[in-house]
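A.B. asks: A predicted structure for the sequence below; I have some questions about it.
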Amino acid sequence: MTHYLGIDAGGSHCRSRLVDESGAILGTGETGPANAKIGMDRLYATLRDAADQAIAAAGLDDAAVAGIRTGMGIAGIRRPGVRAALAELDFPFASVAFDTDGAIANIGAHRGGDGAVLVIGTGSIAQLRVGGRDFSIGGYGFPISDEGSGAALGLSAMRHALRALDGRTQRTPLSTAVSERFGHDTLQAVAWMDEATPKDYAALAPLVMDYAEANDAIARSIVEDAALHIERFIETIFAQGAPACALAGGLAQRMRPWLRARTVAQLSEPQGDPLDGALLLAGFGR
C-alpha cells in the first residue's frame, strides 16, 4: 500500500498529515516555525520532526516509510536558492514534491482547479491558478509586505504602545495591555523588538482583535486598516481573472466580520485545507 504525507510549513507552525490510499488519516504532527528564512538545517529538522510524529502515530516500519509519497508547502520557498537546497536534502521517502505554503492552500481550497486563496496568518499572500497558470500576489516577507496579517497587526500595536508611552498619542486599553508586557519600559520593548520574529509580532494579533471587538479606538483603526488591505487583495484577485476566492490562515475567520458585506458575498468556502493540498501535491488521488 502507498502512503501519502502532506506537510504545511508556515511562519508560525509546521503541520503534517499521513493518509493511506483511501484517504484515512493514520497520523498527524505539529512543530514550530518552518519558514525557509530560519536556515536549511533548522528547516530540515523541523520538517523531519513533523513527518516523524505522523509516521510514529501510524506505526509504519522502515519499508513502508520508504514508499511514502510526500508533498510539502513551505513558506519562503521562492527565495533564491531555496528550491535547489531543498532538493539536496535527504528525506527517506519515495518522492518529495515542494511548493509554497500558499500554493498548497490554493490546491486544497479548489481541489487543484482554477481559483484563488488569500492566506491571512502570520503573513499574507494570495495564490492564484487562472487558466492552469499558477502565480502569487504579495507575500514578499515581513515587514515590507504581509499586509493585513497577524504580524502586521502586532507591529502596529507595538508602534501605538511606544507612541503612547512617549505621550505622542493617547493611551488606550490596547496600548496599556501591550506595554504591560514590557513593564511599561520603552527600553525593554526595544530590546524585545531587536530579536522579535514575525511569529512574535503575530502573537499580539489576538490581543489587537480582542480590543477592537471591545471598541478600543486604536485597535479598531488597526483592524480596519488591515481589512482595507485584505479587500484590496480580493479586488486584485478577481481583476486577475480568478473565478473564485477563498480565505485561509489562522486569522482569516476573525478578520471576516470586518470586511464589507459585498466583499464577503464574493468569497467561496474552501473545499479543503492546506494539508489536503499538500496531499494532492504528493499525488494522492491520481
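C.D. replies: Yep, it's here.
A.B. asks: from here on, just use CA atoms for contacts and neighbour counts.
C.D. replies: OK.
A.B. asks: is residue 127 in a helix, a strand, or coil?
C.D. replies: strand (DSSP: H, G, I helix; E, B strand; the rest coil).
A.B. asks: nearest spatial neighbour of it, chain-adjacent residues omitted?
C.D. replies: residue 136 (4.4 Å; Cα to Cα, 6 or more residues apart in numbering).
A.B. asks: isn't that neighbour right up against residue 124?
C.D. replies: No - Residue 136 lies out of contact with residue 124 (Cα atoms under 8 Å); the separation is 10.8 Å.
A.B. asks: looking at the two, which is more packed in?
C.D. replies: More crowded of residue 136 and residue 124, by other Cα atoms under 10 Å: residue 124, with 30 against 17.
A.B. asks: what separates the residue nearest to the more buried one when sequence neighbours are not counted from residue 179, distance-wise?
C.D. replies: The shortest distance from residue 124 to any non-neighbouring residue, by Cα to Cα, 6+ apart, is to residue 146 (4.5 Å). Distance, residue 146 to residue 179, by Cα to Cα, to the nearest Å: 24 Å.
A.B. asks: for the residue nearest to residue 124, grab the count of nearby residues.
C.D. replies: Around residue 146 there are 24 other residues, counting by other Cα under 10 Å.
A.B. asks: A further structure is provided below for comparison with the first:
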Amino acid sequence: MQARQFLIGVDGGGTGTRVVLADAHGAELAQGAAGASGLALGVERAWQAIEAACAQAFASAGLAFDWAHCALGCGLAGVNNRDWLAAFVASAPKLAALDVQSDAYTTLVGAHGGAPGVIVAVGTGSIAAVLDADGACRVAGGYGFPSGDEASGAWLGLRAVVHAQRSLDGRARPDAFSEALLAHIGAADRDALVVWLCEANQTAYAGLAPVVLAHRQHPVASALLAQAGADIAQLVDALDASGALPVALCGGLAANLAESVPPSHRARLRPPLADSAHGALELARRAHALARAATGEAT
C-alpha cells in the first residue's frame, strides 16, 4: 500500500512561521505555528522553525509526521538573496516535493486566488507585488532591513526608537510614548538603551510597532503612520500606474495601517481571499503534481 501523502504550505517571516497541512487532494487538516523562519535570521533556524510548525500541525491532526511523505510549498522572506535560497534548498530534508518562492508571491497567490491584482504585504518587513494579465509577477520594495521595507513593523520601530533616544538626553520631553518604548525595550537609562540598540535585529525593532500603534495620536507616531500610508500608496503606483487592478493590503499590520493609506488608494483596497500560507499550499499542490508526473504516477 502506498503511504499517504500530504501537502504543506509554509508562510515564513521575520517574526513567525505559519503552516497549513492538507491531504493530497488539498483538503485542509490542521495548522501550526512556530518562531521566525525568514532567511535573514539563518537557514538552520528557518528549517527548525518550519519543522516545529509542521510537527505541531501533524500532532493537531493526530497524524504521524514524516518529511518523506510531504510536498512542501514555502513562501519565505529573504529568498531574493540567492545565496540564502541556495543554502536553504541544499539543507532541505528528504521531501516528496519542494517549491520555494518569496512570501510576496505566495501572498499574491493567496490574496487574489491567482487572478491579476496587487498586494502590499506589511509585517516584520514589507514588499509589494503584482500579478498581471499575462501571469507575470513583478515586485517593488522589499529591499530589506534597515534600508528598505517601508511601512513595515521594523521600519516603524527603527524610527520610533529615535524618540526614546531623544527623550533620554533632553532633546525631547519625556512622555507616555517615549516611556512606553523604553518600557518595552527594558531600558531605564542611556547605557541600557545603547546595549539594546547594539543587539537589536529586525525582529526586535518590529516588536516596537505595537507601541507605535497604541500611541498613534502622538505627533511622532502619527507622522510615522502617515508616512507609512504614503509609502504604501507609492508602492501600489509603482506596480499599477493605471489604477486598474484590485489591491489587497496583507500581513500582520494590514488592519492597523489601512486607515493611514491615502483615501485615493484606500478606496481600491479589497480583503485578501486567503493568506500567504494558503498561497504556499497552492505551490505545494503544484509541486506535488509535477513530482508525480515526473515519476509517471497517476494524478
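C.D. replies: Happy to help now that I have it. Bear in mind that the values here come from a model prediction, so they are computed numbers and not experimental data.
A.B. asks: TM between them?
C.D. replies: The TM-score (TM-score structural alignment, normalised by the length of structure 1) is 0.91; 283 aligned residues with a Cα RMSD of 2.1 Å.
A.B. asks: hmm, back to that, show me what the residue nearest to residue 124 of structure 1 lines up with in structure 2.
C.D. replies: Aligned by TM-score structural alignment, residue 146 of structure 1 pairs with residue 149 of structure 2.
A.B. asks: repeat for residue 108 of structure 1
C.D. replies: Using TM-score structural alignment, residue 108 of structure 1 sits opposite residue 110 in structure 2.
A.B. asks: and the helix ranked longest in structure 2, how far from structure 1 on average?
C.D. replies: Identified as the longest helix of structure 2 according to DSSP state H is helix 219-239. Comparison of helix 219-239 of structure 2 with structure 1 after fitting gives an average deviation of 1.6 Å (mean Cα distance after the TM-score superposition for structure 1).
A.B. asks: and the match of residue 108 of structure 1, what is it in contact with?
C.D. replies: Residue 110 of structure 2 sits next to 272-280 when contact means Cα atoms under 8 Å, 6 or more residues apart in numbering.
A.B. asks: just the ones of these in helices?
C.D. replies: Those of these mapping onto helices are 276-280, per DSSP H.
A.B. asks: what ranges do the strands span in the stretch 1-150 of structure 2?
C.D. replies: Here the stretch 1-150 of structure 2 has its strands, by DSSP state E, counting those that start in this stretch, at 6-12, 17-23, 28-34, 70-76, 97-102, 117-122, 126-131, 137-140.
A.B. asks: so which of those comes closest to residue 222 of structure 2?
C.D. replies: Minimum separation from residue 222 of structure 2 across those (Cα to Cα) falls at strand 117-122, 17.4 Å.
A.B. asks: residue 121 of structure 1 pairs with which position in structure 2?
C.D. replies: So, by TM-score structural alignment, residue 121 of structure 1 is matched to residue 123.
A.B. asks: what count of nearby residues applies to the alignment partner in structure 1 of residue 46 of structure 2?
C.D. replies: Counting by TM-score structural alignment, residue 46 of structure 2 lines up with residue 43 in structure 1. As a burial measure, residue 43 of structure 1 scores 21 neighbours (other Cα under 10 Å).
A.B. asks: can I assume residue 140 of structure 1 is in contact with residue 126?
C.D. replies: No - with contact defined as Cα under 8 Å, residue 140 of structure 1 does not reach residue 126; the gap is 10.9 Å.
A.B. asks: out of the contacts of residue 110 of structure 2, give me the one that has the most neighbours.
C.D. replies: When the contacts of residue 110 of structure 2 are compared by neighbour count (other Cα under 10 Å), residue 280 ends up highest, at 34 neighbours.
A.B. asks: buried residues, stretch 223-238 of structure 2. List them.
C.D. replies: Residues 224-236 are the ones in stretch 223-238 of structure 2 that count as buried (16 or more other Cα atoms under 10 Å).
A.B. asks: list of residues touching it?
C.D. replies: Stretch 223-238 of structure 2 has contacts (Cα under 8 Å, 6+ apart) with 118-120, 128, 140-141, 150-152, 156, 159-160, 216, 243, 247, 257-262, 265.
A.B. asks: same question for stretch 174-181 of structure 1.
C.D. replies: By Cα under 8 Å, 6+ apart, stretch 174-181 of structure 1 touches 157-158, 160-162, 164-165, 184-185, 189, 207-208, 211, 216, 218-219.
A.B. asks: would you mind checking those for buried ones?
C.D. replies: Judged by 16+ other Cα under 10 Å, buried ones among the contacts of stretch 174-181 of structure 1: 157-158, 160-162, 164-165, 184, 189, 207-208, 211, 216, 218-219.
A.B. asks: need the max-distance pair from those.
C.D. replies: 189 and 216 (21.6 Å).
A.B. asks: the equivalent of residue 262 of structure 2 over in structure 1 - how many residues pack around it?
C.D. replies: Counting by TM-score structural alignment, residue 262 of structure 2 corresponds to residue 260 in structure 1. Here the count is done by other Cα under 10 Å, and residue 260 of structure 1 has 12 residues near it.
A.B. asks: quick one: contacts for residue 260 of structure 1?
C.D. replies: By Cα under 8 Å, 6+ apart, residue 260 of structure 1 has no neighbours at all.
A.B. asks: hang on, the earlier thing: which residues touch the match of residue 121 of structure 1?
C.D. replies: Taking Cα under 8 Å, 6+ apart as the test, what residue 123 of structure 2 contacts is 152-153, 251-254.
A.B. asks: again, only using 6 Å
C.D. replies: 152-153, 251-253 (Cα atoms under 6 Å, 6 or more residues apart in numbering).
A.B. asks: would you turn those residues into TSV with distance to residue 52 of structure 2 and neighbour count?
C.D. replies: Converted to TSV, the contacts of residue 123 of structure 2 look like this (distance: Cα to Cα, whole Å; neighbours: other Cα atoms under 10 Å):
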residue	distance to residue 52 of structure 2	neighbour count
152	26	29
153	24	27
251	21	20
252	21	15
253	24	20
